[in-house]
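Colleague: sharing a sequence plus its predicted fold:
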Amino acid sequence: MKVNFQRAASVMAGVTLLCVAAVTPAHAEGSFNTYISNWYVSNESRHWTDSNADGAWTGVYFEGCSTNGAFNQAGLMLRKAVDWQPDPSKGSRTNYCGWVDWKDPDDAGEYYFVLESLSSGSRLWVNKVTVPPLAPSDAGTGSPGRAARSSWKESNAVLRHRFAGLLAGTLLISVAGALPAHAESERTSYINGWVLHKESSRWNDRNSDSAWTGVYFEGCSTDADFSYAGLHLYKEVSWSPDISKGSRTNYCGWVDWKDPDDAGQYYFALKSLANGEALWVNQVRIGW
């Protein structure tokens, strides 16, 4: 049994990624072209196998992007499919309707990407999607998606923060996990029947780095029809009201408060639900 909480939801979404054609860049194992129709956050691509037989980069190229709002950017996460445990993340990238890559994962296995966020709208259409593993020598030569790399506007520093935060998890029951690069700590857990104002366990941010503080949800449901959850980050203060660090709306994906830049004890609280009165989340990750 493969542990992947979003797979069933993605299949039921009625949104299909169909392989339309295949092209093979020089020195790369393989690639495919397809499209995206009516995706919502947490939908997954088809899977592909990387046998790690070369040093080709793994990337995703978008062309002809639209949403039911005004398309600006789409957050994508690369995952490796693993049996009997949650699929590990290989990091997140922001696609501005062009090229993004994860360089060479250097790890043989089955991969897919997930729509993690949309800056505007709740549904995504892309006329052409190319998933090409590219040889490093192809960089800047006009290989699929590489010429559009100028569309990749996020700085390396921002990507580093996103990667550190997203891999980071928060175990609300305080079971620590491995520390991602550039992040102080992380935990992973779940939420079971939370009602409004329910609070997470506390974690200590020593402010020893500039890693972003964020919360990632995967596998969300309510006693009605889950749409989104409002989360509020607080810094705990003795003998005084706890200090608010702001609210974020989680659509069953990633939200962050950047770097609070303020050492202390932190927690998040459930402030709102779009539908229903109780919240369940199969997997919760928090990084700081």
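Modeller: Ah, there it is. Numbering: from 1, shown residues only.
Colleague: going forward, measure contacts and count neighbours with C-alpha atoms only.
Modeller: OK.
Colleague: mind listing what Phe62 touches?
Modeller: Asn95, Cys97, Gly98, Trp99, Val126, Asn127, Lys128, Val129, Thr130, Gly145 (C-alpha atoms under 8 Å, 6 or more residues apart in numbering).
Colleague: what helix or strand is it on?
Modeller: strand 57-67 (DSSP states H and E).
Colleague: ditto for Val11
Modeller: According to DSSP H and E, Val11 maps onto helix 7-12.
Colleague: give me the contact list for that helix.
Modeller: Contacts with helix 7-12, where a contact means C-alpha under 8 Å, 6+ apart, come from Ser42, Asn43, Glu44.
Colleague: sec struct for the first one, please.
Modeller: Same thing as Ser42. Following DSSP: H, G, I helix; E, B strand; the rest coil, Ser42 is assigned to coil.
Colleague: right, and it touches Phe113 too?
Modeller: No. Using C-alpha atoms under 8 Å, Ser42 is not in contact with Phe113; the gap is 9.6 Å.
Colleague: list the buried residues in stretch 76-84.
Modeller: Buried residues in stretch 76-84, counted by 16 or more other C-alpha atoms under 10 Å: Leu76, Met77, Leu78, Arg79, Lys80, Ala81.
Colleague: and which of these is nearest to Leu166?
Modeller: Met77 (9.2 Å; C-alpha to C-alpha).
Colleague: need the contact list for the closest one.
Modeller: By C-alpha under 8 Å, 6+ apart, the contact list for Met77 reads Ser89, Lys90, Gly91, Ser92, Arg93, Phe113, Val114, Leu115, Glu116.
Colleague: just to revisit the earlier point, could you tell me which of the buried residues of stretch 76-84 belong to strands?
Modeller: Among those, the residues falling in strands (DSSP state E) are Leu76, Met77, Leu78, Arg79, Lys80, Ala81.
Colleague: adding another structure so you can compare the two:
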Amino acid sequence: MKSMRLSALRESGRRAAVVGLGIAAVVGLASSPAQAASWSSTIVGADPGFESRRWYDGGGSTNITFTDCSSDVHVANVTLRKDLDFQPDPQYSTASFTNCFNGTYATSSGNWGDHGEGNYYFAVNYGSSAMLWVRTLTVNY
């Protein structure tokens, strides 16, 4: 009799373990971080060399879009950079945004490939003398 109860407990324990593992797997998948993220903001009277806020990217491409730009020079040179501690920040290619100066809904965007996991930011108009206004900027990564 004792061995029957023990066997029944073992079987129900196995079922509970399988169900528990299944639930843990589903919860793990549902709570895993999204592969893509984004944020939006504005730029108000940015001096040359303006640096955006930093964001963490787990890897993948980056797209930066400006909508409705204003500046004396009608160009925004946008450079993606990786924020490194205790060493110079590498800079990746620079995209020249010009279309966003063509009206309220005009946009310009740049795409950067995967530069690995890390903290990133973009800089605008290094070496220029013009200030920049952007009604909407969006960073997708």
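Modeller: Ah, there it is. Being a predicted model, the structure only gives us computed values, none of them experimental.
Colleague: work out the TM-score between the chains.
Modeller: Once superposed, the chains reach a TM-score of 0.64 (TM-score structural alignment, normalised by the length of structure 2), with 100 aligned residues with a C-alpha RMSD of 2.0 Å.
Colleague: rewinding a little: now the contacts of Phe62 of structure 1 as CSV including secondary structure, neighbour count and distance to Phe71 of structure 1?
Modeller: CSV is the format used below for the contacts of Phe62 of structure 1 (DSSP: H, G, I helix; E, B strand; the rest coil; neighbours: other C-alpha atoms under 10 Å; distance: C-alpha to C-alpha, whole Å):
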residue, secondary structure, neighbour count, distance to Phe71 of structure 1
Asn95, strand, 23, 11
Cys97, coil, 25, 9
Gly98, coil, 24, 12
Trp99, strand, 25, 15
Val126, strand, 19, 10
Asn127, strand, 13, 13
Lys128, strand, 16, 15
Val129, strand, 25, 16
Thr130, strand, 23, 19
Gly145, coil, 26, 19
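Colleague: ok, those vs Asn52 of structure 1, which is closest?
Modeller: Thr130 (19.0 Å).
Colleague: name the element Asn282 of structure 1 belongs to?
Modeller: Going by DSSP H and E, Asn282 of structure 1 is in strand 279-287.
Colleague: what packs against that strand?
Modeller: Applying 3 or more C-alpha pairs under 8 Å, 6 or more residues apart in numbering; DSSP states H and E, we find strand 279-287 of structure 1 packed against helix 156-167, strand 186-194, strand 214-222.
Colleague: which bit of structure 2 covers the last one?
Modeller: Spelled out, that is strand 214-222 of structure 1. Mapping strand 214-222 of structure 1 onto structure 2 (TM-score structural alignment) gives no aligned residues.
Colleague: give the next helix or strand downstream of that strand.
Modeller: Counting by DSSP H and E, the next helix or strand C-terminal to strand 214-222 of structure 1 is strand 229-235.
Colleague: against structure 2, where does the next helix or strand after that next one fall?
Modeller: Remark: after strand 229-235 of structure 1, the chain's next helix or strand is strand 243-250, criterion DSSP H and E. Per the alignment by TM-score structural alignment, strand 243-250 of structure 1 matches no residues in structure 2.
Colleague: and strand 243-250 of structure 1, what's buried?
Modeller: With burial defined by 16+ other C-alpha under 10 Å, the residues of strand 243-250 of structure 1 counted as buried are Ser247, Arg248, Thr249, Asn250.
Colleague: closest to Phe163 of structure 1 out of those?
Modeller: Top of the list for closeness to Phe163 of structure 1, among the buried residues of strand 243-250 of structure 1 and by C-alpha to C-alpha, is Asn250 at 17.7 Å.
Colleague: what residues are up against the nearest residue to Pro133 of structure 1 once chain neighbours are set aside?
Modeller: Nearest non-adjacent residue to Pro133 of structure 1, counting by C-alpha to C-alpha, 6 or more residues apart in numbering: Thr58, 4.2 Å away. Contacts for Thr58 of structure 1 were tallied using C-alpha under 8 Å, 6+ apart; they are Asp101, Trp102, Lys103, Asp104, Pro105, Val131, Pro132, Pro133, Leu134.
Colleague: rerun that using 6 Å as the cut-off
Modeller: If a contact means C-alpha atoms under 6 Å, 6 or more residues apart in numbering, then Thr58 of structure 1 has Asp101, Trp102, Lys103, Asp104, Pro133 as its contacts.
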